[in-house]
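**Q** The sequence and its predicted three-dimensional model are supplied below.
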Amino acid sequence: MKYRLLGRTGVWVSEISLGTMTFGGKEHPVFRPIGGLGQDEVDRVVGTALDAGINFIDTADVYADGESEELLGRAIGNRRRDVVLGTKLIAPVGPGPNDQGLSRMHVMRSVEDSLRRLGTDYIDLYQIHNWDHVTPIEETLSALDDAVRQGKVRYIGSSNLAAWQITQALGVSALHDQAKFVANQVHYSLVSRDAERDLVPMAQDTGLSLTVWSPLAGGFLTGKFDRGGVTTDQGSRRSQNGYDFVQFDEEKGFRIVDVLRSVAARHEVSPARVALAWLLAQPAVTSVIAGARKLEQLTDNIAASELTLTAQDLAELDEVSRLPVAYPNWIQQGFAPTRIPAANAA
């Protein structure tokens, strides 16, 4: 396993991290198709991950209504010092009007509830799971800073925020000398490269880490799906009724999978492993979150850390998956060469 720095913290995290959305929820209408793993299965998944060198684990209070945190905490047990543990908040965790969001009230409650469920006295990375359109960011950041100063949280981060929202938050934190975001968790894959428009350049400029969720697009990039909806894995989360969470152009997606299979055949590995290795070769990416229902899936995902794609591999994958250049990028790119005197141009 290889390790990369978490932002500018000096903390090293594994470039493959473990996602826990598959933990718990066996009777839950939303989370049952995603995983529904029980304690024995969770123990095996977590043990396999830690033994392979994964030290970064991601969860959220909303996963299986808190059961994911509980199962994870028990699975970590006395190996807590081996883990950089991240969890998230914002989504509803109860029926009340204040059982969600990023108000000071909900932040302070959520910290305590996650600590209890995880069976720990500190959270390494506490992340807001989305943008709260009601609560001022100043209130949220003040509450998060208090949790850091109390020693209940080591670092804070975000997930699913726009670049302008993150930079606004960083400015507020700097103005008030508060703890600031060190990482941002984003949706990013060969079929969903939107993060490259603003979030990747923002991360490079500010020194934030990017951690990646759904790197296989809900299983689509495993190569187990064909045009017409035929799949060789009926148990996959994407094949389950009602679960098609990530959005992308499916026809373009199949063209990407065709190239992915070709690259995978050259290396004699799975398409999934290539898809993860591609992400690890992209700027600003610190860790790719791998979630698994089966140990063989996890083992294959972990092996992506050892796969180095060639320049040819990367060029072919980039060509088939590249985004059209959006405004204002296209006009800025067109203007840039005129700023370099011809004598200095390469």
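**A** Structure's in. What do you need? These numbers come from a predicted model, not from an experiment. Numbers count the residues shown, from 1 in each chain.
**Q** switch to C-alpha atoms for all contacts and neighbour counts from now on
**A** OK.
**Q** check contacts around the nearest residue to Leu199 once chain neighbours are set aside.
**A** Spatially, and ignoring its direct neighbours in sequence, Leu199 is nearest to Ala163 (5.3 Å; CA to CA, 6 or more residues apart in numbering). Contact analysis of Ala163 by CA atoms under 8 Å, 6 or more residues apart in numbering lists 198-199, 202.
**Q** try this one next to it:
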Amino acid sequence: MLPWFPVHPLWRGAMSGHRLSRRSVLALLASLGACGAAGRPAWSQNASPMLARPIPHNPAETLPVVGVGTAANFSGDPGRAGLMAVIKALVAGGGSVIDTAPSYGEAESVIGDILTQTGLGRRVFIATKLEDYQPGRLAPEARAPLQRLRTAKLDLLQLHNVHDPGQRLAELNSLKDLGICRYTGITTTYRSAYGAVESILKREQPDFLEIDYAIDNRDVEARILPAARDAGTAVLVALPLGRGGLFRKVRGKPLPDFASEFDCKSWSQFFLKFLLGNPAVTAVIPGTDKAEHMIDNLAAGQGRLPDAAMRTRMVRYLETLG
């Protein structure tokens, strides 16, 4: 389990929005490298911790509430310096969850290389997926991600985009006994599969569910999240910043004054804190390939979170923006 890392002072000035100066980013990354070499952060005094939540099937283990997704953004950057900066920022900021999949281009291999080069492999929680899975073939299929990620064991292995309400998880769960993974779960980002997901949650009670959820995409609140709560299933939120429309809606608009009541300093934090204000959510995994965005996102896991009344106010405010 990743130990908590406090927040670098440079980050505090970065929390006002997504943009950092190039000079600030370079200074931050230089300090991250120095801290990695020292084995511990040099700014350990007077910093706010990242909020962490327990994994319901193993309450002794907690996960930091903000991680990173790697779909569509971890296959470029041939030199990988930018992507390495994202992972360093994640860890230095107290995060640990890295979500990936074989279908995300070269993401698994890129992550494996970065974790090997930085020595951060033992400080992250790696979640990946099985796709086009066939009965009797899960074990050999699962060994390919192990090789690409260059790890002896996965933290979480999920059946990707489930759609069959009769899906059984016994064979998937057997991979834990084989030492391939520590936790198992299911995913979908398709509303058409919500019925199947609900059935699987109620019958199989998986360790984890990864599902799409955002302030402008709240359908899971009615049945899926309650079913996950009843099953003791941890919830990773995919697409927590929406599918593109949220930032278009707020472009050029200031945050509402009430955002300060839950320590929010950017629109990204506004959207993420809305989700984290729901206790059914274990962690959010916004995708990014930019260190400054990673830093901004991590701040959503610090300070106060909106309560139910405030979350309603947030939705209503967003609706007034047209």
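**A** Yep, that arrived. All values reported here derive from a predicted model rather than from experimental measurement.
**Q** Quantify their similarity with the TM-score.
**A** The TM-score (TM-score structural alignment, normalised by the length of the second structure) is 0.72; 261 aligned residues with a CA RMSD of 2.8 Å.
**Q** Out of the contacts of Ala163 of the first structure, give me the one that has the most neighbours.
**A** The residue in the contacts of Ala163 of the first structure with the most neighbours, by other CA atoms under 10 Å, is Leu199 (21 neighbours).
**Q** Quick check: that one touching Ser159?
**A** No: counting by CA atoms under 8 Å, Leu199 of the first structure does not reach Ser159; the two are 11.1 Å apart.
**Q** How are the strands of the first structure distributed by residue range?
**A** Ranges of strands in the first structure, per DSSP state E, are 3-5, 12-14, 16-19, 56-58, 84-89, 123-128, 153-159, 181-187, 209-213, 285-291.
**Q** how far apart are the last one and its match in the second structure?
**A** What that stands for is strand 285-291 of the first structure. Once fitted to the second structure, strand 285-291 of the first structure is off its aligned match by 0.9 Å on average (mean CA distance after the TM-score superposition for the first structure).
**Q** contact partners of that strand?
**A** Identification of contacts with strand 285-291 of the first structure by CA under 8 Å, 6+ apart yields 4-6, 13-22, 58, 209-215, 276, 279-280, 298, 301.
**Q** the longest helix in the first structure is where?
**A** Secondary structure assigned by DSSP state H gives helix 250-267 as the longest helix of the first structure.
**Q** Which elements pack onto that one?
**A** helix 271-280, helix 311-321 (3 or more CA pairs under 8 Å, 6 or more residues apart in numbering; DSSP states H and E).
**Q** okay, and the first one goes to which residues in the second structure?
**A** Applying TM-score structural alignment, one finds that helix 271-280 of the first structure aligns to the residue range 267-276 of the second structure.
**Q** before we move on, back to that, just send the strands of the first structure back as CSV, with mean neighbour count too.
**A** Shown next, in CSV, are these (neighbours: other CA atoms under 10 Å):
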stretch, mean neighbour count
strand 3-5, 17
strand 12-14, 21
strand 16-19, 26
strand 56-58, 25
strand 84-89, 23
strand 123-128, 24
strand 153-159, 23
strand 181-187, 23
strand 209-213, 25
strand 285-291, 26
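**Q** could those go into a markdown table alongside distance to Gly101 of the first structure?
**A** Shown next, in a markdown table, are the strands of the first structure (distance: least, CA to CA, whole Å):
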| stretch | distance to Gly101 of the first structure |
| --- | --- |
| strand 3-5 | 29 |
| strand 12-14 | 28 |
| strand 16-19 | 22 |
| strand 56-58 | 20 |
| strand 84-89 | 8 |
| strand 123-128 | 9 |
| strand 153-159 | 13 |
| strand 181-187 | 18 |
| strand 209-213 | 21 |
| strand 285-291 | 24 |
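**Q** For Thr140 of the first structure, which of the ones you listed is the nearest?
**A** Evaluated over the strands of the first structure, closeness to Thr140 of the first structure peaks at strand 123-128, with 9.1 Å, by CA to CA.
**Q** Read off where that closest one ends up in the second structure.
**A** Going by TM-score structural alignment: strand 123-128 of the first structure matches residues 154-159.
**Q** want to throw the contacts of Ala163 of the first structure into JSON lines with distance to Ile128 of the first structure?
**A** Listed next are those as JSON lines, based on distance: CA to CA, whole Å:
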{"residue": "Asp198", "distance to Ile128 of the first structure": "19"}
{"residue": "Leu199", "distance to Ile128 of the first structure": "16"}
{"residue": "Met202", "distance to Ile128 of the first structure": "18"}
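**Q** Just name the closest of those to Gln127 of the first structure, please.
**A** Nearest to Gln127 of the first structure among the contacts of Ala163 of the first structure, with distances taken as CA to CA, is Leu199, at 16.4 Å.
**Q** Now which residue in the second structure aligns to that closest one?
**A** By TM-score structural alignment, Leu199 of the first structure lines up with Ile224.
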